[in-house]
Every structure is written in structure tokens, then in C-alpha cells.
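[1] pasting the sequence and the predicted coordinates here, then a few questions.
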Amino acid sequence: MESKWSFMLPWCQVLRPLLSYTPYPVPGLKVSFRQRSDHLHSLEQTRDALALLAAVAHVDLVAWKFLLVKHCGVKILRSRENVSLNAATPFTFVFANHFHARLDVPWAVEILECCLVRVDEHVANATYKDALAQIAAPQSAPRPVSTEIEIPVHVELRPNALRHADIHEFITAAWAALKSVEESRAQRPDNAAERFTFKEGALSFRSTFVLASLEADIMLIQDYADVPRMVAEMTASSNHFRISDLDMTPWPAENTAVETNAYASIEGRSQMLRSVLCSGGHSHTSASCKETRVNNVCLESYLTHEWVFEAMCSALVVTQSASVVTIHLDQVKESPEQRRREWQWLAYAFLSQRARLHSSIRTVDLWNVDLTTEDAEAVAAILAVANPEEQFVGMMPTAPLVRQGGHLEYYVKANASMRLAPIHHDLPVWRSSDFSIPNDVCGVKLLGDDGESEWVDVLVPSLGKCQAQRASLSRCDHVSVTSEPTKLTLRLNIAEEGGRWGGLRHLLRAIGPVLDGLELFIRYGGFVDLSWIIEVCPMLRHLRINGCTVDAAAFVRAYESGESRLSSLNCPMDDARPLAAALSRGESCLAKHLRQLRLDCDFAQTSSIMVKTALSTLEHMLTVNRSLEYLCISMTVGCARKAITDTMASITLHDQEMLPVVGSKLPMACKAAFLSIFWPVRGDTTLNKRKPELTTFQPRRCELEPHVISIIFGFAATCVVRQVFFDPHSCVFT
């Protein structure tokens, strides 16, 4: 291996100071570009080295991983998450940590323009061509490969600077460069570049860096007038690439000085929020949800006024542009009334029947929450009514027209006159003059109607409660994204200082049936019985608990007596033995359903003999259980590592075991192999001898013994490879 790929060593040295593995936000290889003065090699050399490394992955994955680890210095430590590296692993171009001293805007633009290209159009380096020829040689490619290599790139724009103007200049210039690269690529014909010609019999590669996703932090620059337009361009361009993460505040901060500028900022921020959350697949006649435009929208709502929830949640409830929403709150500092209203708006935006039918959001991440019993009861109250929008404005749906219109969706026609009429009047500036939006606004909810007035109250995505002219409203015929309400994953992060979670049980009792996943970060630090979660969340598939120790015996009893089907569990347990015992019994519900287990055990006050006993129970479980695919063990042990080394080694022997579980769908090659058991059979021509003799194909599987068919399917199926390890970052020995 070393001698065969020795020609790649100089190129690996170019990448060694820049390359590392990153699991977040996009699992891949992070390229940390330094300041111009700290960059040891030219950008062209860096780009060529990345292209050559991708070409190696294209022809020989084992050699690629060898070069990464040994010669590029990439450390891939096994951690809580699976590390999966393959030829499609993206490079992440990071413009963050090393750009804090001085934002060199021309240097960042130069990096993007140099690297995001089709390499063979720009390379005249004979050394590069020679290296690529050796990679493309037949002996280097043990399997058939395509000659077109697309290298996915994730760009992370998170510059650190003291002056907001510097950040604005940096992101604006970087976006202009990215947009220019994408436009030039769209205009380029497929045959624009000739491939390199190598010696006879060699492959001819053509490598292209492709912008796959973008992450941008615009939190501090949103009051600039051109930022809403830039965000609109980003979301519109995401048909060509994904926006993996976008950080923003949904509204101007409280210290906006000039009233006219503040009002203009309100309209601009509404436009930006609408671009991010309301630019998906909404239609006047259908709402088929297209691929989401922004994977994760991070909203810093604690910087805004209370009425921001009115505008923000009115957009989130019908968004078809985002799949994950992260909201940073500050509920510890809020009054009980304000906090309860926030919980009701959040429940409406994510958990109501309207949201589950119309919204593309599948994961909700709430930070710094404070949850009391009264808050949970307020959530249950808003979810129990048919038209929660009217409850927010204190409207009692008594008139027949109101009841009929409550379940309908409308859109406001483009350029129609509207007026802001927010429910909460804590605006920094108030002006009741008319305004208009240049595009149709879909997902509008009618808030009562007397059937006669010229102006009616409506709830408008990204604007909240407004008044619109009756003539400007038209009904949407079909608005449901799915035929059945969707399931959600909810992450609750209780505030670190002063955060309460006494209302958690009441909250989950109200919303549990709609949850597919639940992650709790409680920061309690004590021992608790959370077995009741299994009862109130019957559809749960994924459960993660952090910050407290769970009673393992009570948890197992609750699971075995219920109808849960957990496939993934990540919990600190007081004792591993009840869980291991349940997973060792074939008839156990836990053994039938659980596929991934991350186990965190505290053995700090336990003798080495007891630790060995617990670990031996886990080892026995792995021997008899043939369906658990992933086991990660974290532990704090009150003894020396050498006292339990043998037991730990016996557990890790189960790593990389082949399990009798199908790991993935059968590839096309396997499906084609199955077709080979169908044989041509002469058709019966005795019924009509005037017709020409026909040859038909009849399956012969019925002539095979069942065990033979089972062997064929078992041979073709891709089995799961079990992963078992001790987390090196979380195992502590005294």
C-alpha cells in the first residue's frame, strides 16, 4: 500500500495542516483555511490535492482511508455517532475560527473562486496530470468507476469580528462569489472541457467541485437593508444546493432608534422570514411538499419582542421550506403570562392539527425553556380547540360562517392592501397605514367573518394578525401536505440556571401520541424515574435523556408492559443489568425492537467486582442477542482500568460481527441476480393450434425448496455489521 501510493505523499503533505474530520453540521472532511499569511501552499496546490484525494476515493476506498489517516493526519476517533466515510464524503470549507483576527474578504473570495471549479479547465500542472494518470491506471482501479467525479463541498460562513460592518462585507462578498460560480456553471455546456489524455488503457477523469450546501450566520447583520434580498436569493438558489443551517433573529431588536427605519426593518424582516419559511411548495390548488430549502433554521427569539411569536409561528405552522427548527428562548426571565403565551404559540406552530398536516418541520429544538404545570395545561388547552387561531385573539366561534371558515385556507393576492393589527401591541413603533406584498401570500387563516365588512381579520404567515380586504382573499382548494398527520422529534433543553421541568409530565401527556422522537436535556443531576414516558408516548421510536440518571429497572418494567417500539435509546442508567437481561431474552419486547443503544453508567461508587458483573452481563447479552446493531458504552468507574481490562476486551470482541439482519435494500445487481431464477418455459399451444407457438416466461420458484429460496435471499442480502465500543471521550477511571 505504501509503495503503490507513494506518489500521493507530497499532495498529502499539502493537506496535512488543513484537513480534519468533522461530524457536524455535515459529516465529512473539514478544510480550515487560514489567513493568507499562514497558508503554506498556493490555493491551486490545495485545490489540486483535494481533487486528487477525491479521485483516490473514487477508485480505491481502502487506499483513500489509508492516506487520510496515515499521511494527512486525519484523526477519526470512534465516538457516540457512527463515522461513515465513503467516496461521496463532502469537503467542508470553513470560514470561521481562523478569520477572527482580520476578515480578509479578498482572500475568502479568492479561495471560493479558485476551488469551486471544474479542475481540468484550470489545471496546467504536469505534476497533477501525472498523479491523476497514476490514479486512473487500470491496476489502481479494482472496480469499474465513472470517469466523472463530482466532489461535494459544504461552505460554512461564520466569521467572527467585532464590527458588524466587517461581517456584512465578508458574507456579502462570499455570497456574491458563490452565486457567480453557480451561474457560470449553469451556463457551461457539458462538453466545455476536454479531458486529459493518458496512456492507452487508462481511465480519463474529469473532476468538478460542486457546492452541495451552505451554512450562514446572519444573526448580527440583519438590520442591513440588502440582507433580506440576499437571504431571498439564497433560498431561491437552494434548488441547486441546500442551505444546511441559517442563523437569524426573526425580528428587529428592541433598541431600534429611528421609527421610520424601525418600521422599514419590520417589513424587511418579515420579507426575510417569508423567504426562509414560506418559499416551499405552497400552491393555490395543492401543497405538495417539495424538498426542503433550509435544513435547519436557527431563530434567536430572545432578542425580540413578545409579539414576534405571532409573526414567526404563523409562518412556522405552514412552512414547507424547513425540516428542522431551533429556537433559543429565555423563559426564565419572562413573566408567567408571557411564558404561557409563548408555549401556546409554540404548540400551535409545531403540534397542532394544522401544523401536522401542512408543515414540513420534522424536528423541533427548544433551548433555555422553563416549563411549569401551568404552562403544560395552557398547551393542552390550545391543542384541545378546533380553531386555536381564534383563541389567541379572544374570539368565540359562534357564527356558522366562522365555524365553516375555520378549517379553510386562503391566500392574499399580490399587491393587495393590508394593515398590521398585531395581537400584542408591544411594537417599538406603531403605524396603521396600508402596505402591500408583491407576491401572493398563501397559508392565510381567516379569523372570523361577518360576511359583510370590507376588511376582515386574518392570520398571515410571517406577519401575524393583519387586516385584509375581502376582495383580495381567495380560497385554497387543497392544502394538506400529507394525508395523515406527521410525527415529530422534540428536543427540550431546560434552562441551566433556574429552569423548571415540573410540567414535563403534563406536557408529554398532552402531546406524547404525536412524538416519534424525544430528547430531554434536564440538567437535574439526580436519580429519577422516567418510566412514565413510555406510557404517555406510545409511538416513540427514539429516546435520549441527558442530565439525570434513569431508574433502569422501572424503565424496563414499563417498556415490557406497554406497546412501545423504541429502536434507539440513549440514557444514563443507574444499572446496566436490567437492560442487558431484557435484551438477552428473545421474547422480550425490548429485544425485538431496540437496534441502537448508547449506555451511560455511573460506577464511581461501585467495586471492581460489581463493575465486572455488570459488564459480563452486557457481554452475555451481545452473545445471545442477534439484532442489536450498535452499542456505545460510557462509564465512570471507581477503579483502575486494568482491573476490568479483560471484561472490556471480551465486549469489544463483538465489534464488526455480521448479524442476520438486512442492513439495506437490495442493490440493482442483487435484483438482477434474482431474475436469473426465472426460466423460459414453452407456452401451452394445444388450446388454439391455429395460433403461432409462443414462448412465455413462467416463474420456476415454486419448483425450488423453501430452504433453497431462503439461502438465495440470505446470500444476496447485505447484512448489518454490528458496532460495539467504549466511548473514549466519556469513559473515566480513577
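    The structure has been received and is ready for your questions.
[2] from here on, contacts and neighbour counts on C-alpha atoms
    Noted.
[3] assumed K199 was part of a helix.
    No. Counting by DSSP: H, G, I helix; E, B strand; the rest coil, K199 is located in no helix; its state is coil.
[4] for it, give me its contacts.
    A133 (Cα atoms under 8 Å, 6 or more residues apart in numbering).
[5] included below, for side-by-side comparison, is a second structure:
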Amino acid sequence: MSRGATNAQLKLQWEFLDPWLEILGRRIKYKPVAFEEEVWDAEKRVLEVTLPAKNSDNYERYSQSEFNYDLREVREALALVAAVAHVDQEAWKFVLNKVWGLKLGKIGSEELEREIPARFVLIFDHLAGVVPITSYTDSENSFLKDLVHFCGTNQVEDPSPEFQTALRQLAVRAGTRLLPRDKSGLDIKIPVQVFLTDKGFLVGRQLLLKANAEKIVREQWEEYERSSRQQPLPSGKIRCTLELLPMVAEWTDSMGYSSFAPKIQKIMKDNVWFSQLSLSAESGGGLIGDACRGRDDFRQIMATVFDSTRRSPSRSTSRYYFDRGVYLRDGSPLQVNQVDFKSYTSLRSGDLGAIMSALVINQTTKKVTMRAVKRTISGDDNWMWLAYGLFSKRARAYSALETFSLNQIDSLSVSNAKALSDVIFSDHPEEVVCGTSPGVVEDRNATLNSGASIRWIFADGQPVVDAKAITTESAVRGVRTFSDDGESEWVDAIVPGMGRCQVLRDDLVFDLASAIPTHTGALKSLTIGFNKEEDTDPISDGLPDFLAAVGSTLKDLTLDGPRDDFDENLILRHCPSLHTLSLCGGIVDVQLDFSEHRYNNEPIPELKCHWHYPSSCCRLERPHESSLQVCSSTAIPSKRPMRRLESR
């Protein structure tokens, strides 16, 4: 279809899709999915699909074969719609506009011109099609058979005649540009994800069932590809296959952490992968009335999610890996593409310390975000824990983290920045964070034995010895001892998922087997967002000192929200490897791209910015040369180093 076709022409050309769109019309929503820190990402949208559920009222009297017929109809309709997006973006946008009412902007606008991929998120309203189990211990033999039917080899082994006819009609419209006669046919892979949320009592069970379904789907496809059933796709033909990506799971109810902890431990050890995992950043001890139990549940979850074991993607339950809409068949993906922490207001130091004590040796994810409704962190203690988990000597030696985002900051004062810097530049960061004296014995990594006691409550820097201790149910790796006099019965230690603790010397094993694998790295991308609430005036006078401490390894930096004005050239001096700088939250949002300068090993031009005058907001100059770029708030310039600019 040529560009500029009228709606009438598009409707006539694609009217064979009408019955398929009718099938989806009552089941599908086109929804934006965007995260606050991703200021410059193209707006992400997904097709949220509610699947038929065998145990729902609508299908109560259906036989399994009748139900499978309806499930196949929905699957094939989704496949055809996604194929249209691949073959003809103009027709796809017509469908989005006319069927789901999506406003795509005016002719010539970036929104209308941008390619929109088809991405599906599957919603289960019920625990659909569960194979009966005799006990909880048999749950590994259970699976969501509807999901297996939806994403497994049934797609290619039992397509409906109507679907095959529609594919032939689609091939005619694709033409020889996409289907050249001298090449094999077009094999379209369509990513689908399952979204599991803690809003419902069945989600914990669904988490295990979904993991088992992923494994079965992978085994089906591997067996199919090894067999003679897989045939080469003939020239001029189109094949559409839904491919199950790692799940998106949300568990932000800290009161339910006692139920969640054993489940997440099992599926992480089983090498189940996640596109995103959202968690509460607050332990639930106060809510459940048992602080000790709540803290231990939180410890187990944090230590599991930020495990020090790096697991192989080739042995995962998923066949494909997903990041920003791109399949990752090679490279170095990790088990959880993104961990997202949510809280209502400022994190308690104990909770943040628990998170950072696990994150400092993390080998499961490269990206972490922290968001709060009111504010995230405040006070020197929190900034020191943040420094320990993200930038300390230990983090640089052992953590795989590359991207971190933090919003709603109330204060980044000079004092906060100094506290953070003290941790970053210390050879003994644990002593600085916890305010303890240097030890006689060197800081060491250790394993804490199963059944060990952990003191975790402190007052005025000293352990509360008569408080109830936590007893470990299994061995704990990655413990770091510090301030050790070599003699005392109890030893100061950082325990993953707990933060500062004291443990018995006799419960520690210092040997080579307990050493954590070293994966030297450093944070490369950072987003800092200041508090945007009305009637707030966040303190940001420590921002220059903060960047001086953390900026040496950064390639991407985003500063968002209200903050003190300062010379933007200072950012470039403190961040000498910066490729992208985004400055947001004022009259204009601007993104500067220095990647060509870095690639050509050229110095970055001096910035001359006037954020309060958007008609001429930013000028980049070289000595003895004329201006490289003058940007207007009404146009997006085509040349670098300015990539994008938006006026508020």
C-alpha cells in the first residue's frame, strides 16, 4: 500500500480482517506503558489482551475442544493484526485509530511518522486451565495449559483454514518488496508477555504455573525444530508465530512477602527469567505484627532477586530475551531485565540498607529503578547506603548493575554528597557506612552457616543484644565481615538482604569456596529526579559534588525535576565519558548527544544554555569557531549534538 492512501482505500484493501478484528474488539485494549525516568523514550504502548478462561462463567458449559477453538481464534487474530504492523504500518495505524481509537497525531508529526511495533501483554482474569495437582509439592508438574496451547507448537501444527486463507491474502498485499521470489517466505515473530500482578489471591500460584508453562513451551519448540515436522517456508508465503517472552511480575504488597519469598527463591534458582520484576521497597514487619519475620522475608527476597550467581540464558525456561522491543539472542542478558522498586514515601534506612547490601554483589540484573509517590531518600545515612550499593569499591568489583534511576529526591545537599563521597573513595566502605572503627583483621568474604543467628537491631550504633535474632534456614553466601578484632564472639558483617548485622564467629566459614565471583564493572547510566510535588523546594546544592564523585564512568545522565541552576559545563568536566545528557523539569526538556564527538575522539564544545528563554535555549561553541547549533523550541534540529528538545 502506497503512502498517503485514504481511509476508504485502506478499509477496502484490508476488509478481509474485519471478522478477526471483531474477535479482538471485545478483548483488547491499546495502552501506554511508560516509566517516568525514561523521559526521551518513544512512548511505549502494548496491546493488552484478556484471554478466554476455561473456568469462567462464559465457558462453564464448553467442552475442552470448544474452548480450545475459541482460544485459537483469539491467537490467530492477534497474529494477523501483528503481521499487518510488519507488512504495512499505514494500515496498522488505521486499525489502531479506527478500532481502538488511538490518536496518532497530525500529518508530519513525530508521533504519526514513528513506527509502532505490535507488542502483546496477556492478561489472565482467572487461574485458567490448571491441570489438577494432588499437593503443593507437585506444583512443578502443573502448568497453565491454556498458555501452552496459545504459545506452543499448536500454532504451526493446527492452524485453522480461515487463518491460512487470511495469510495468503496478507501475502498478496505484502507484494514482492517484502516477499521477493528468489528468497524464502516471511517468517514473522510476534512477542507476547504475561503480566502477573499481586492484585489477587491466586497470583502466587500463577507465578509458579507460568514458569512451568514457559519450560513446556520451550521444550515443545525445541523438539519441533529437531523433528522433520519443521519445513522451510516457501517463497511468497507468510508465517506468523507468537513467541513467549519472559514474564512481567509485580508483587508490591509487602504484607504478602512471607508467601512470596519461597516462590521467588524457587523460580530464580530454576533459572526462570523476567522482563521486569516490580517489588515493594518496604519490609512488612510492622504491618504483619512480627518485625523479625518481616525482616527475614525481606532478606530472602532481596538476596534472591540480587543473587551473586550469574545464570546462563541458554539454560533458562525462555527461548528469547527482550529489551526495549529487541530480541537478544546473543550478547550478555541477565536473568531479570529490570527490577523496579516502589514505595509511598521516604525509605527507612534499614530497608534501603537491606536492598543495597544485596545489590552490591548482584549478578542478576543490569537495571534498577526506585520510585516513590512522595519522596524516595533523605538524610546522610540513606545516601551512604546508596553509595555502598551503587558506587563503592565492593560494588565496582562485584556488581553487574549498569543503569540506576531514582526519583522524588527531597535533598541532595553538600552534606549528603560528602557522606556519599566518603563511602565511594574508602578502601573500607562498610566501616564508613556503619560508623565503626578499623579492624585488626582484614575485611573478608564468608559464608554464614545454616541455622546461624543474626543480630539485626541496633540502637545508637550498638546491637540490641536482648532483641530477637533471626535464624537462617540455609547457608548465606556473600557475607562481608569488617571491623573485626579477630577475637570477639560476635563479628560485624554485611549480610545480603539484611544490611548491617552481627553474627557469631563460629558460624562463619572463610574459605575459597565462599568467595564471590568477580565481575568488574561500573554504573554507566544514571537518572536523578528531584521532588516534583507542589509546594516543595528540594535541596540540590550538593549536585556538583555528587557528580564529581560518581561521574567518571557515566555514559548517560538524566537530571529531572526542580533543582538549583549551575553551569552545565561542570557536568561535562565531572562526566568525561558522557555520550548523552538529558536536562528536564524546567521550561524546556533537552537531550544532548555527544556520541559522535566520543567516537571521533573530539573535545565536547562548550555549552551556553539559557533555559529561561526557549526561543534560543542552547548554544554549543568551540573556541575561535562559529556556533555549531542554535536550537528553537518550535523545532527539533536534525544535526547533532542536540538530539531532542521539548518546550513545556
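    Thanks, I have it. Just so you know, these numbers come straight off a predicted model, no measurement behind them.
[6] where's the aligned partner of V456 of structure 1 in structure 2 relative to K524 of structure 2, distance?
    In structure 2, the residue matched to V456 of structure 1 (TM-score structural alignment) is V491. As judged by Cα to Cα, to the nearest Å, V491 of structure 2 and K524 of structure 2 stand 34 Å apart.
[7] and if you look at P623 of structure 2?
    Per Cα to Cα, P623 of structure 2 is found 30 Å from K524 of structure 2.
[8] quick one, which of these two is more surrounded?
    Taking neighbours as other Cα atoms under 10 Å, P623 of structure 2 and K524 compare with K524 leading, 20 against 8.
[9] quick one: map that one onto structure 1.
    Counting by TM-score structural alignment, K524 of structure 2 corresponds to K487 in structure 1.
[10] wait, doesn't its match sit right on S359?
    No. Counting by Cα atoms under 8 Å, K487 of structure 1 stays clear of S359, with 11.0 Å between them.
[11] does Q9 of structure 2 belong to a helix, a strand or coil?
    Classification of Q9 of structure 2 by three-state DSSP places it in helix.
[12] gap between it and P19 of structure 2?
    From Q9 of structure 2 over to P19 of structure 2 the distance is 18 Å, taken as Cα to Cα.
[13] check G551 of structure 2 too.
    Separation of G551 of structure 2 from P19 of structure 2 (Cα to Cα): 56 Å.
[14] who has more neighbours out of these two?
    Between G551 of structure 2 and P19, counted using other Cα under 10 Å, the more crowded position is G551 (25 against 11).
[15] next one: the closest residue to that one other than its chain neighbours from S421 of structure 2, what distance?
    In space, and not counting its chain neighbours, G551 of structure 2 is closest to C575: 4.3 Å by Cα to Cα, 6 or more residues apart in numbering. In this view, C575 of structure 2 and S421 of structure 2 are 15 Å apart by Cα to Cα.
[16] now do A34 of structure 2
    Counting by Cα to Cα, the gap from A34 of structure 2 to S421 of structure 2 is 32 Å.
[17] dump the residue contacts of the match of K524 of structure 2.
    Applying Cα under 8 Å, 6+ apart, we find K487 of structure 1 in contact with 356, 362, 514-516.
[18] buried set for stretch 569-578 of structure 2?
    571-572, 574-578 (16 or more other Cα atoms under 10 Å).
[19] now do the end-to-end distance for that stretch.
    By Cα to Cα, the extent of stretch 569-578 of structure 2 from end to end equals 12 Å.
[20] same question for stretch 634-646 of structure 2.
    Per Cα to Cα, stretch 634-646 of structure 2 runs 8 Å from first to last residue.
[21] picking that back up, tell me the two of the contacts of K487 of structure 1 that are most distant?
    Farthest pair in the contacts of K487 of structure 1 (Cα to Cα) is R356 and D516. Separation: 12.5 Å.
[22] leaving out chain neighbours, which residue sits closest to the residue nearest the centre of structure 1?
    By Cα atoms, centre = their mean, structure 1 has its centre lying nearest to N295, at 5.7 Å. Excluding its sequence neighbours, the residue lying closest to N295 of structure 1 (Cα to Cα, 6+ apart) is S244, at 4.8 Å.
[23] I'd assumed E215 was in contact with that neighbour.
    Yes. With contacts counted by Cα under 8 Å, S244 of structure 1 reaches E215, the gap being 5.5 Å.
[24] give me the common contacts of these two.
    When Cα under 8 Å, 6+ apart defines a contact, no residue borders S244 of structure 1 and E215 alike.
[25] what is the nearest of the contacts of K487 of structure 1 to L492 of structure 1?
    Of the contacts of K487 of structure 1, the one sitting nearest to L492 of structure 1 (Cα to Cα) turns out to be L515, at 12.6 Å.
[26] which position in structure 2 pairs with that closest one?
    Under the alignment defined by TM-score structural alignment, L515 of structure 1 is paired with L554 of structure 2.
[27] tell me how many other residues crowd that match.
    22.
[28] try P152 of structure 1
    20.
[29] wait, isn't it in contact with N86?
    No. Assessed by Cα under 8 Å, P152 of structure 1 is found out of contact with N86, at 11.9 Å.
[30] A672 of structure 1: what secondary structure?
    Applying three-state DSSP: A672 of structure 1 is helix.
[31] next one: T241 of structure 2
    Going by three-state DSSP, the secondary structure assigned to T241 of structure 2 is strand.
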